[in-house]
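Undergrad: need a 3D model of the sequence below.
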Amino acid sequence: MRTVAVAVTDGMLHFELSVAYEVFGSAPADVTEPWYRLLGCGPGTVRAGGFRLEPDHGLDRLPTADTVIVPGWADVDVEPPGDLVDAVRAAHRAGARVASLCTGAFVLAAAGLLDGRRATTHWAHTGALAARYPRVQVDPDVLYVDNGSVLTSAGKAAAMDLCLHLVRLDRGSAVANAVARRLVVPPHRAGGQAQFVPSPVPAQENHPLAELFPWAIERLDHPLTVEDLARRAAMSSRNLGRQFRSVTGTTPLQWLLTQRIRRAQELLETTDDSVEAIAAATGMGTGTTLRRHFNRTVGVPPDSYRRTFRRSRAEGAADGTTTSERQAATSQT
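TA: Just a heads-up that it's a prediction; the model follows:
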């Protein structure tokens, strides 16, 4: 029986904590083999949101576990607690497999476990992780990263993806699928965080491109060029590029591609149009071109995206939410 220790501390995100307990706390009804032994480990009474928790064990039990789970916590601007960092480092040195959920990656980075390794966290905090820990190879476009003894996940629902991945490694696909069925979640999601990240449209309106953006978005079915955009903005192509870098952080053509992909996502969610028709409506030309750019940008083919989010729309109709609201909830919480 594998021992899984969950490291709890003040200010942690209780969603990720509950994910770990749901996956490792009890076996599905049709699994008869011994399940995990789950330990809650923390420095005495801890607070998470409006809850107070009393872990059964101290952080000194982490090095005795086979797997250590580090949930995230809300305030990533604050350095992780030193006793937690030390205990996680000691657990890894003792041979434990260490996995972070969401912003728990900041703990692993502080412990030095991510130095020279690829890692991820919630898309809203990947920039902060990379800036604070430059030796970490931050990948913002994946749901989780498996480095063998060190694993990291993206935000919220990706915590479930990583926990199911751990079960799959330990017990096989059949058992992981049984856990997923009990929790009513897919056993494995295709794609990465890019499908949940909102497209970058500047919030401020007092910049030189404020009138150009809506003009271009209304004409995405046209084969717009940098020269077309520069002419509309009454500036040189070189100056246009500088302005785009300043306002959006990207190039005019990359911004255009992002808007075309976003429009394609909306059409896949809300219409029954063929991929060829959507390619024409978004200025992609052919279905082959759309599939190539969509797969590379979003992480899944258009047909897979449509199946996922059309299902979400149907579920949203039942509970009164829209697909955009569900996407926002997925990406922001």
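Undergrad: please make it C-alpha for all contacts and neighbour counts, starting now.
TA: Noted.
Undergrad: please enumerate the strands of the stretch 101-250 of the chain.
TA: If you assign secondary structure with DSSP state E, counting those that start in this stretch, the strands in the stretch 101-250 of the chain sit at 118-119, 137-138, 144-146, 150-153.
Undergrad: now for residue 73: which residues touch it?
TA: Residues in contact with residue 73, defined by Cα atoms under 8 Å, 6 or more residues apart in numbering, are 11, 12, 13, 103, 104.
Undergrad: if I pick the fourth one, what's in contact with it?
TA: By that I understand residue 103. Going by Cα under 8 Å, 6+ apart, residue 103 touches 71, 72, 73, 74, 76, 121, 122, 125, 154, 155.
Undergrad: how about JSON lines for these, with distance to residue 302 added?
TA: Written out in JSON lines, the entries for the contacts of residue 103 read as follows (distance: Cα to Cα, whole Å):
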{"residue": "71", "distance to residue 302": "32"}
{"residue": "72", "distance to residue 302": "32"}
{"residue": "73", "distance to residue 302": "34"}
{"residue": "74", "distance to residue 302": "34"}
{"residue": "76", "distance to residue 302": "34"}
{"residue": "121", "distance to residue 302": "25"}
{"residue": "122", "distance to residue 302": "24"}
{"residue": "125", "distance to residue 302": "27"}
{"residue": "154", "distance to residue 302": "22"}
{"residue": "155", "distance to residue 302": "23"}
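Undergrad: which of those residues are buried? Put it as a ChimeraX command.
TA: Buried members of the contacts of residue 103, identified by 16 or more other Cα atoms under 10 Å, are gathered into one ChimeraX selection as follows:
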select :71,72,73,76,121,122,125,154,155
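Undergrad: and this one, so I can compare the two:
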Amino acid sequence: MPMHTPLPPTRKDTRADPDFRPHRVVVLALDGVLPFELGIPHRIFGRPRDTRRRYLYEVVTCSIRPPGPVETDADFAIEVAHGPEALATADTVIVPASYELGPVFEEGVLTDELAAALAHIRPGTRLASICTGGYVLAAAGHLDGRPAATHWADAEHFQRIFPRIRVDADVLFIDDGDVLTSAGVAAGIDLCLHMVRRDHGTAVANEVARRTVVPPHRDGGQAQYIQRPVPEPQLATTTAARAWALGRLHEPLQLRDMAEQESMSVRTFTRRFREEVGVSPGQWLTQQRVERARHLLESTDLSVDQVARAAGFGTAQSMRQHLQTALGVTPTAYRRTFRATTAPH
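TA: Okay, here's the model as predicted:
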């Protein structure tokens, strides 16, 4: 973990360890920032601790000017204690949405003040944005040639202003390694939980989600939140089929079996499922089995073969292929990284 430039303490930890350096998340508050989205990183990253009860993250808020008030889109301002120099201390920088981006939003060009602030960010720092915060990363050139997400209502404009970016208006967030982007508002929660999951495993992320009273993982993408021109009245749902399948992930489930739970034809069920969840039934089953496998690898002593059967993959080879595709690591490597390394609190 890189050493940091000292900053005033942001919270008191009675179990402080002078040799321990938590991952520092610096949140950039711009004028017009949405208070809800500004608070998401503090809520999600402010919770996780390791087995020695040390906070795994330190969250710092800064502005592009010296410490002082920052206007929000509400009827109040917030007092920010750190200036842009804090960006130089970050392991991760998060840019929440703002409604006062000016030329960044209108022309895709950084202001001199914002460009000078972003210049403090060290090479190799992980970057993330929530909603229209992606315009800042895009204007700074960090998204060129990459896939990116933003609020579905701004996706067309975002693509027009930044034609070199591959905009995906259907997903809740995109993880492109060192740069992550999310859709609007509550999708910032999904993004931050994903980052905790990526850093410290599903058990820690799930506990944070439970304490935040949100689902640890939302199915589908933004498509389910876009208003349709002519909504169908009293549309049947696939909720019961999903609940039925979750209790039988270890079994060789067939699409027709799921459709029968809703008394639908396979064709109708598949269409309704995709409308509600945003992915096909087969893709959803694979996602759930990957999550089950992750949990078992972290929390049990089951062998890889046993985990594969319990998660519904059948064979260890099949599970390896799916985890490699979804996570980029083998089951053994995943277990070695996340097995009993952290304790949720």
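Undergrad: give me the TM-score for this pair.
TA: Comparing the chains after superposition, counting by TM-score structural alignment, normalised by the length of the first structure, produces a TM-score of 0.63; 236 aligned residues with a Cα RMSD of 3.1 Å.
Undergrad: out of the contacts of residue 73 of the first structure, which sit inside helices?
TA: Using DSSP state H, no member of these falls in helices.
Undergrad: who wins for neighbours among the residues you listed?
TA: Neighbour counts for the contacts of residue 73 of the first structure (other Cα atoms under 10 Å) peak at residue 103, which has 31 neighbours.
Undergrad: please report how far it lies from residue 246 of the first structure.
TA: When Cα to Cα, to the nearest Å is applied, the distance between residue 103 of the first structure and residue 246 of the first structure equals 28 Å.
Undergrad: repeat that for residue 260 of the first structure.
TA: Taken as Cα to Cα, the span from residue 260 of the first structure to residue 246 of the first structure is 21 Å.
Undergrad: and those two? Which one has more around it.
TA: Taking other Cα under 10 Å, residue 260 of the first structure and residue 246 do not tie; residue 260 has more neighbours (25 against 12).
Undergrad: longest single helix anywhere in the second structure?
TA: Longest helix in the second structure by number of residues, with DSSP H as the criterion: helix 281-299.
Undergrad: which ones are touching the nearest residue to residue 1 of the first structure once chain neighbours are set aside?
TA: Using Cα to Cα, 6 or more residues apart in numbering and skipping residues adjacent in sequence, the residue nearest residue 1 of the first structure is residue 36, 5.7 Å away. Listed by Cα under 8 Å, 6+ apart, the contact set of residue 36 of the first structure reads 1, 2, 3, 4, 24, 25, 26.
Undergrad: follow-up on the earlier one: can I get the contacts of residue 73 of the first structure in JSON lines including distance to residue 150 of the first structure?
TA: Compiled in JSON lines, the contacts of residue 73 of the first structure are given as follows (distance: Cα to Cα, whole Å):
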{"residue": "11", "distance to residue 150 of the first structure": "23"}
{"residue": "12", "distance to residue 150 of the first structure": "20"}
{"residue": "13", "distance to residue 150 of the first structure": "20"}
{"residue": "103", "distance to residue 150 of the first structure": "14"}
{"residue": "104", "distance to residue 150 of the first structure": "12"}
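Undergrad: which of the residues you listed are conserved in the second structure?
TA: Retained contacts for the contacts of residue 73 of the first structure in the second structure, judged by both residues aligned by TM-score structural alignment, their matches' Cα atoms under 8 Å, are 11, 12, 13, 103, 104.
Undergrad: what residue of the second structure matches up with the last one?
TA: The one in question is residue 104 of the first structure. For residue 104 of the first structure, the aligned position in the second structure is residue 133, judged by TM-score structural alignment.
Undergrad: my read: residue 99 of the first structure touches residue 150, true?
TA: Yes - between residue 99 of the first structure and residue 150 there is a contact at 5.8 Å, judged by Cα atoms under 8 Å.
Undergrad: between those two, who's got more neighbours?
TA: residue 99 (30 against 21).
Undergrad: within the helices and strands, which one has the more buried one?
TA: Secondary structure here is read from DSSP states H and E; on that basis residue 99 of the first structure sits in strand 97-100.
Undergrad: just give me the mean distance for that strand relative to the second structure.
TA: If you overlay the two and look at strand 97-100 of the first structure, the average distance to its match in the second structure is 0.4 Å (mean Cα distance after the TM-score superposition for the first structure).
Undergrad: please name the nearest non-neighbouring residue to residue 275 of the first structure.
TA: residue 287 (5.5 Å).
Undergrad: which residue in the second structure aligns with that neighbour?
TA: Counting by TM-score structural alignment, residue 287 of the first structure corresponds to residue 265 in the second structure.
Undergrad: give the burial count for its match, as a bare number.
TA: Close neighbours of residue 265 of the second structure, defined as other Cα under 10 Å, add up to 13.
Undergrad: I figured it hits residue 257, correct?
TA: No - the pair formed by residue 265 of the second structure and residue 257 falls short of the contact definition of Cα under 8 Å, at 10.3 Å.
Undergrad: and residue 59 of the second structure, how far from residue 262 of the second structure?
TA: In terms of Cα to Cα, residue 59 of the second structure sits 46 Å off from residue 262 of the second structure.
Undergrad: adding distance to residue 185 of the first structure, write the strands of the stretch 101-250 of the first structure out as TSV.
TA: Formatted as TSV, the entries for these read as follows, by distance: least, Cα to Cα, whole Å:
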stretch	distance to residue 185 of the first structure
strand 118-119	24
strand 137-138	27
strand 144-146	16
strand 150-153	17
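Undergrad: single out the most deeply packed of the ones you listed.
TA: Greatest average neighbour count among the strands of the stretch 101-250 of the first structure goes to strand 150-153 (a mean of 26), per mean count of other Cα atoms under 10 Å.
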